[in-house]
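Visitor: missing the sequence, but the structure's below:
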């Protein structure tokens, strides 16, 4: 499933292609992909046709496009109407948002097509493709943030957030992220460190892959009790999570198959740089560089897997899973 860097790659692509453009027509080719829109495909299309995409916003792995009734005043945002609703995109395991020209044949798993107002040199269609149909699109209300800060990462941040994303915490790439609040809540969790990192109510956007990579960089074991973490250790693991996601973002994300692609249909290549995740049975890169023979191990964890080095990430005696 796409994690924060993969969704941010999509967000940045959408900003370039759809921000400020009006949705002229909507084709719902598979109603299952708009099933989260309670009033059905007709109402979904009716809400979108004639609306202008004023921005593209992300918090954690949640992505939404605020909509206004009139053209967005991008050069002077203060004059633009304040959006009240947004188009929410849930990518699921295989959802793709692709920019395509009308003459490009429909993809096999095309579910929804948005026809956009023309812009010179840019494709006119935003297509939602989803092979496994776990993702979907729907229109949702924008509500005020509980801390009066921006709803998420955006080009013109507003103190509004999509209702379905209001329950999740800020992510490490969010300029409004508070380490002090994170550490305060982390110490109260009384659980294992990786379980806490995957808790979207504590810090959003860190999934299984990047949790393993961040813990490897921070030299901490996934079962380390959160209530024993010193402030410097918590800072180290959070900085590591931020660094690994920025590295993944620079590489276009992590792609293990063709299901995750950016808006141009290209796959990311950060999987070539992974140090822990998926490397069970292989030498630990850090230990090998120091002349130490250590093999990455894989443990079952929350119906998934955790990957660690037994030498530079020793298991704590009083660990919590």
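Guide: On my side now, so go ahead. Keep in mind the model is a prediction, meaning the values are calculated, not measured. Numbers count the residues shown, from 1 in each chain.
Visitor: contacts, neighbours, all on C-alpha from now
Guide: Will do.
Visitor: what segments of the stretch 1-150 of the chain are strands?
Guide: Counting by DSSP state E, counting those that start in this stretch, the stretch 1-150 of the chain has strands at residues 23-28, 52-53, 57-59, 62-68, 85-90, 95-100, 110-116, 125-130, 136-144.
Visitor: what's the closest of the ones you listed to residue 172?
Guide: Residue 172 lies closest to strand 57-59 among the strands of the stretch 1-150 of the chain, at 9.9 Å (C-alpha to C-alpha).
Visitor: now do the closest one: which elements does it pack against?
Guide: Strand 57-59 is packed against helix 4-18, strand 62-68, with contacts defined by 3 or more C-alpha pairs under 8 Å, 6 or more residues apart in numbering; DSSP states H and E.
Visitor: below is an additional structure, to be compared with the one above:
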């Protein structure tokens, strides 16, 4: 599924072209994409129609559109700058799930004669589930082949720490549906030493801790494997076995990997992830461990191994990422004489 770099690429694309636009229409082609919406399509329609997109915000893998009053003082539809800007107190949540995409088009009707995409890629004609029409004639489409993603409205609540809620946020308000999500590694407000200390209180494998969105958000299978490889830590090392220095270094290395991925548009394998224009990212060419089973480790040349991990696959170098040492057992005293 799209991870932090991929979702951030989508956020930037939407922010550049959708902020200031007023939502003039909602088209629901598959109600399953609204299953998280209390009140269904009618409730979502009431929230969205006439609202202006004031910001596009991301925390971890979660994305939301901040909504403000859209009509101008005379009741006409805003052109993106004529409303009073009053916030509605709600945001449109977007979660991409396993295969979701947000595509921004000119609003032209797709050609029905177009052939479906080959392979596993989501087809923007057959897999379009929900569309938002904007006042400039453009359209934001939720394209989702596997239907694990979705859209829904959520009221805004204050972030517990009072700091900006996420990338692109103008203040400390975030959707109630995202209140449980921890800050991510690219968030300037994250306290990395504190996250490292919390990791070290847990006996769970360190990879499971990296994937725990309530501890640190935005990391999925790809960037967990890459961060662990960069920090020379094996996936099954218990959090409690890490030193503070190693735990902190692991978080820094994982953040660095995601920044490099973001710089080239994220990681795309099968076109299930593309940006708002339908273009793929290129970080797959720079992966060191993930998906590289049998290939030489870029650092030492040892073949990369793959094994099952919690229903996923883990990729690691058996030489660079050594198995964790078992805790030393205290010698038992013999019987007293």
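Guide: Thanks, I have the structure now. Just so it is clear, the structure is predicted and the values come from calculations on it, not from any experiment.
Visitor: report the TM-score for the pair.
Guide: After superposition, the two chains reach a TM-score of 0.91 (TM-score structural alignment, normalised by the length of structure 1), with 307 aligned residues with a C-alpha RMSD of 2.0 Å.
Visitor: output the strands of the stretch 1-150 of structure 1 as CSV; include the columns distance to residue 43 of structure 1 and mean neighbour count.
Guide: CSV is the format used below for the strands of the stretch 1-150 of structure 1 (distance: least, C-alpha to C-alpha, whole Å; neighbours: other C-alpha atoms under 10 Å):
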stretch, distance to residue 43 of structure 1, mean neighbour count
strand 23-28, 11, 19
strand 52-53, 17, 26
strand 57-59, 23, 27
strand 62-68, 15, 26
strand 85-90, 13, 23
strand 95-100, 21, 24
strand 110-116, 14, 22
strand 125-130, 18, 24
strand 136-144, 9, 21
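Visitor: so which of those strands gets nearest residue 13 of structure 1?
Guide: Nearest of the strands of the stretch 1-150 of structure 1 (C-alpha to C-alpha): strand 95-100, 9.1 Å.
Visitor: so which bit of structure 2 is that closest one matched to?
Guide: Under TM-score structural alignment, the match for strand 95-100 of structure 1 in structure 2 covers residues 100-105.
Visitor: how close does residue 308 of structure 1 sit to residue 168 of structure 1?
Guide: As for residue 308 of structure 1, its distance to residue 168 of structure 1 is 27 Å (criterion: C-alpha to C-alpha, to the nearest Å).
Visitor: and those two? Which one has more around it.
Guide: Using other C-alpha atoms under 10 Å as the criterion, residue 308 of structure 1 and residue 168 rank with residue 308 on top: 28 against 18.
Visitor: need the counterpart of the more buried one in structure 2.
Guide: Match for residue 308 of structure 1 (TM-score structural alignment): residue 316.
Visitor: for residue 23 of structure 1, same thing?
Guide: Using TM-score structural alignment, residue 23 of structure 1 lines up with residue 23 in structure 2.
Visitor: so that match touches residue 51, yeah?
Guide: Yes: between residue 23 of structure 2 and residue 51 there is a contact under C-alpha atoms under 8 Å: 5.6 Å.
Visitor: so what touches the match of strand 95-100 of structure 1?
Guide: Contacts of stretch 100-105 of structure 2 with the rest of the structure, by C-alpha atoms under 8 Å, 6 or more residues apart in numbering, involve 10, 14, 138-150, 272-278.
Visitor: what's around residue 318 of structure 2, how many residues?
Guide: 16.
Visitor: wait, isn't it in contact with residue 304?
Guide: Yes: taking contacts as C-alpha under 8 Å, residue 318 of structure 2 lies within contact range of residue 304: 7.1 Å.
Visitor: need the residues touching each of these two.
Guide: Common contacts of residue 318 of structure 2 and residue 304 (C-alpha under 8 Å, 6+ apart): none found.
Visitor: can you give me the helices in the stretch 151-300 of structure 1?
Guide: For the stretch 151-300 of structure 1, the helices defined by DSSP state H, counting those that start in this stretch cover 179-189, 193-197, 208-218, 231-250, 285-289.
Visitor: what sits against the aligned partner of residue 249 of structure 1 in structure 2?
Guide: Under the alignment (TM-score structural alignment), residue 249 of structure 1 pairs with residue 262 of structure 2. Neighbour list for residue 262 of structure 2: 5, 6, 8, 9 [criterion: C-alpha under 8 Å, 6+ apart].
Visitor: can you redo those as CSV with distance to residue 256 of structure 2 and neighbour count?
Guide: Below are these laid out as CSV (distance: C-alpha to C-alpha, whole Å; neighbours: other C-alpha atoms under 10 Å):
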residue, distance to residue 256 of structure 2, neighbour count
5, 11, 28
6, 15, 25
8, 15, 26
9, 16, 21
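Visitor: quick revisit: of all the strands of the stretch 1-150 of structure 1, which one comes closest to residue 242 of structure 1?
Guide: strand 57-59 (14.1 Å).
Visitor: what about that closest one, how far off from structure 2?
Guide: In the superposition against structure 2, strand 57-59 of structure 1 averages 0.6 Å from its aligned positions (mean C-alpha distance after the TM-score superposition for structure 1).
Visitor: quick one: contacts of that strand?
Guide: Residues contacting strand 57-59 of structure 1 (C-alpha under 8 Å, 6+ apart): 7-8, 11, 63-66, 151-155, 165, 170-171, 174, 204-205.
Visitor: weed out the non-buried ones from those residues.
Guide: By neighbour count, with 16 or more other C-alpha atoms under 10 Å, those hold 7-8, 11, 63-66, 151-154, 165, 170-171, 174, 204-205 as buried.
Visitor: distance of the residue lying closest to residue 7 of structure 2 once chain neighbours are set aside from residue 247 of structure 2?
Guide: Of all residues not flanking residue 7 of structure 2 in the chain, residue 61 sits nearest, at 6.0 Å (C-alpha to C-alpha, 6 or more residues apart in numbering). Residue 61 of structure 2 sits 22 Å away from residue 247 of structure 2, taking C-alpha to C-alpha as the criterion.
Visitor: just residue 11 of structure 2 next, same as before
Guide: Residue 11 of structure 2 sits 29 Å away from residue 247 of structure 2, going by C-alpha to C-alpha.
Visitor: and what of residue 178 of structure 2?
Guide: The gap separating residue 178 of structure 2 from residue 247 of structure 2 is 26 Å, by C-alpha to C-alpha.
Visitor: go on, residue 110 of structure 2?
Guide: Using C-alpha to C-alpha, residue 110 of structure 2 is found at 49 Å from residue 247 of structure 2.
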